[in-house]
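Chemist: make a model of this:
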Amino acid sequence: MLNQPLKPMLLQPSQTIKPDWLASLKWDGFRAIIHYQDGKTRAFTREGNEITASFFPELSQLKLNCRSAILDGECICFDLLNQAPGQPPKAWWDDAMARFHTKKEAAVKKAAQTMRAHFPVWDILFLDGKPLLNKTFLERREHLKAVAGPADIVSVTPLYDDGEQLFARAKELGLEGVVQYRPDSFYSLDARPRNVWEKVKAYQYATVQVSSMKRNEFGWGLSMGGKYVGVLEFPPPAAERKAFFKIAKQITRGENKDWIFVDPVISCTVKFQCFTKDGKLRSPKFEAFCT
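Modeler: All right, here's what the predicted structure looks like:
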């Protein structure tokens, strides 16, 4: 198990907060499984891709209070370049993706100066030669807190009893949402079991205009106040698509080999996860046309 890619337990999506479960903030990065052995660290994505080289400046500094361990958590990246005076740096999904795709050693060292990686962890699967999968979540958390104290590289994700209050705070701050954990649950590798872990996303909503459409596959270019804010890649229901294309023929104003451009007079409501660093909508999904 140690130093071998493994597929972690996945979360079930939910729209409700369970009052008797524990909750934590949902981090805006990507899943990272950390393998630690005798002072050396390797990291893998949930698909089993090794990312150690992309984050070696941070991972090489990690020291845990054990001989070996496998930790389950997230990789996030803080923007140090645009940090406001007197304020903590902000974590951006864009920066986590930029670090993920940076491979060359010199480029990684340079990126780490302005996009510092951090690994908030919430579970431990393996400790000093012994698997912990059949211990309860609360038992595993006790082991995790003993192994991973507060540090610049790894931190233990705080848990809260009041999931509703935490979710409301996440929405207020424009964060991604919350994760909930059943306290007595066990850990199942490469599975998405029900009634174990759940994620509740705090979607944001916006009214946008459709300003273009892809020629050879579905995709609507979106704008807000005349500014391009991304592409709707998830198709609306067939009836809505048919109604749009019927009107689009009358408002087409140009095209190239990839796009057909239309007057931005058709508005719709979309839900999305957050704004990206450059002001675009992350993963927008169609809700309804505006009357």
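Chemist: going forward, measure contacts between C-alpha atoms and count neighbours the same way
Modeler: Will do.
Chemist: and the helices in the stretch 151-291 of the chain?
Modeler: 163-172, 238-251 (DSSP state H, counting those that start in this stretch).
Chemist: which positions in the longest one come out as buried?
Modeler: Neighbour counts over helix 238-251 (16 or more other Cα atoms under 10 Å) mark 248, 251 as buried.
Chemist: to compare against the first, here's another:
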Amino acid sequence: MLATPGPLPTGGDWAYEVKWDGARALVHLPGDGGVLLTSRTGRLVTDSYPELGALAVPGLAAVLDGEIVALDETGRPDFGRMQQRMGLTRPAAVRAAARAYPVTLMLFDVLRLGGRDTTGLPYTERRELLERLPVDVPQAAVPPYWPPGLGRVAMDWTLDRGLEGVVAKRVGSRYEPGRRSREWIKTKHVRTVEVRIGGWVPRDEGERALRSLLVGVAGAVGLRYAGSVGTGFSERESALLAELLRPLDTPAPPFEDSGGIEVEQPVRWVRPVLVGEVEFLEWTRGGRLRAPVWRGLRGPPEVVPY
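Modeler: You can find the predicted model right below:
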């Protein structure tokens, strides 16, 4: 069951959970001491996460839903770390990655228990069953949820801790396998930052529109490269930006750390005089914008340091 993106619902029939930033997984516990993990698409991923074998509890037959996350030193999910674990199959590579980037499974639902299909039960009853399960290992957790009326508390709490957002679930909702439902609503925290445009990639040889922008923020001694922005432009704005940027050509990158820039297409470097706003999820460990979306040009104020 998948959540639908949307604004945070309020009212007396919504409960709230943390939206974890990782990889969705179903945990199949046959009850014989084994464990199987499948991805959101149904692919078997057990061998990629050997430490989650600790979830196998003899005698416990269940199918559980959760999110695999890789936590950083502060206990916050780090998707960059998680990417180091995803898709690995060679045993040596898996073992090395598991030592460097251990994962934790955040459990939030139960689909079967003891041979019984629990998907038809309301959310609150499934949560009660989940919280009573004898799964007590450091590699897994059943995070608490916020009851109705505390949606804003959940949003503030997750924002303060740098988490991705909140999933609101109707307290009476059934579990609908494979369906994106409005009974679950996911609301992400949105961050914005002002950036200066230091380069652009034309969409075509005529340079009448752009494919992406290379942007920066204030660094220690100059403009620090923050990433490439390739979404959020309307056709009209793409053409306008190309028109504004063409006269600003400069022969070299204006970024203090231009050696770390990786762009496949030819770049037109420009004097960084145009200021814009970008919406993004978070800063990566390498100081880049994650999932940036262009929001428009701004005036000439100083670029906000990150």
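Chemist: can you calculate the TM-score here?
Modeler: In this superposition the chains share a TM-score of 0.87, using TM-score structural alignment, normalised by the length of the first structure; 274 aligned residues with a Cα RMSD of 2.0 Å.
Chemist: on that earlier part again, need the helices of the stretch 151-291 of the first structure in CSV with distance to residue 189 of the first structure, can you?
Modeler: Shown next, in CSV, are the helices of the stretch 151-291 of the first structure (distance: least, Cα to Cα, whole Å):
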stretch, distance to residue 189 of the first structure
helix 163-172, 25
helix 238-251, 37
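Chemist: for these, which one sits closest to residue 119 of the first structure?
Modeler: When these are compared by Cα to Cα, helix 163-172 sits nearest residue 119 of the first structure, at 19.3 Å.
Chemist: average offset between that closest one and the second structure?
Modeler: For helix 163-172 of the first structure, the mean deviation from the second structure after alignment is 1.4 Å (mean Cα distance after the TM-score superposition for the first structure).
Chemist: and that helix, which residues are buried?
Modeler: Within helix 163-172 of the first structure, the residues that count as buried by 16+ other Cα under 10 Å are 163, 164, 166, 167, 169, 170, 171.
Chemist: nearest to residue 187 of the first structure among those residues?
Modeler: Using Cα to Cα, the buried residues of helix 163-172 of the first structure come closest to residue 187 of the first structure at residue 163, 21.2 Å.
Chemist: what's the closest one aligned with over in the second structure?
Modeler: Mapped onto the second structure by TM-score structural alignment, residue 163 of the first structure lines up with residue 151.
Chemist: try residue 279 of the first structure
Modeler: In the second structure, residue 279 of the first structure lands on residue 287 (TM-score structural alignment).
Chemist: distance of residue 282 of the first structure from residue 170 of the first structure?
Modeler: 17 Å (Cα to Cα, to the nearest Å).
Chemist: how long is stretch 60-80 of the second structure from one end to the other?
Modeler: This stretch, stretch 60-80 of the second structure, spans 33 Å end to end (Cα to Cα).
Chemist: who touches it?
Modeler: Applying Cα atoms under 8 Å, 6 or more residues apart in numbering, the external contacts of stretch 60-80 of the second structure come out as 20-33, 81-82, 101-115, 161-163, 284-285.
Chemist: out of the residues you listed, which are inside strands?
Modeler: Within the contacts of stretch 60-80 of the second structure, residues falling in strands by DSSP state E are 23-30, 103-113.
Chemist: what's the closest non-adjacent residue to residue 270 of the second structure?
Modeler: Once flanking residues are discounted, residue 270 of the second structure sits nearest to residue 249: 4.4 Å by Cα to Cα, 6 or more residues apart in numbering.
Chemist: and if you look at residue 70 of the first structure?
Modeler: Distance criterion Cα to Cα, 6+ apart; nearest residue to residue 70 of the first structure, sequence neighbours excluded, is residue 35 at 4.6 Å.
Chemist: what's the counterpart of the one you found in the second structure?
Modeler: In the second structure, the residue matched to residue 35 of the first structure (TM-score structural alignment) is residue 28.
Chemist: just confirm the residue nearest to residue 70 of the first structure contacts residue 43, I think it does.
Modeler: Yes - in terms of Cα atoms under 8 Å, residue 35 of the first structure counts as a neighbour of residue 43; the distance is 6.0 Å.
Chemist: and those two? Which one has more around it.
Modeler: residue 43 (27 against 23; other Cα atoms under 10 Å).
Chemist: residues in the second structure aligned with the helix or strand containing residue 139 of the first structure?
Modeler: Element membership for residue 139 of the first structure, per DSSP states H and E: helix 137-147. Equivalent residues of helix 137-147 of the first structure are located at 123-133 in the second structure, counting by TM-score structural alignment.
Chemist: show residues contacting the matching stretch.
Modeler: 108, 109, 110, 118, 142, 169, 170, 171, 172, 173, 174, 175.
Chemist: just among the residues you listed, which is most surrounded?
Modeler: residue 110 (27 neighbours).
Chemist: check contacts around that residue.
Modeler: Here residue 110 of the second structure is in contact with 62, 63, 64, 65, 118, 119, 126, 127, 129, 130 (criterion: Cα under 8 Å, 6+ apart).
Chemist: of those residues, which ones are shared with the first structure?
Modeler: Of the contacts of residue 110 of the second structure, the contacts whose aligned counterparts also meet in the first structure (both residues aligned by TM-score structural alignment, their matches' Cα atoms under 8 Å) are 62, 63, 64, 65, 118, 126, 127, 129, 130.
Chemist: what's the burial count for the aligned partner of the fourth one in the first structure?
Modeler: Correspondence of residue 65 of the second structure to the first structure, assessed by TM-score structural alignment: residue 72. A count of neighbours around residue 72 of the first structure, defined by other Cα under 10 Å, yields 22.
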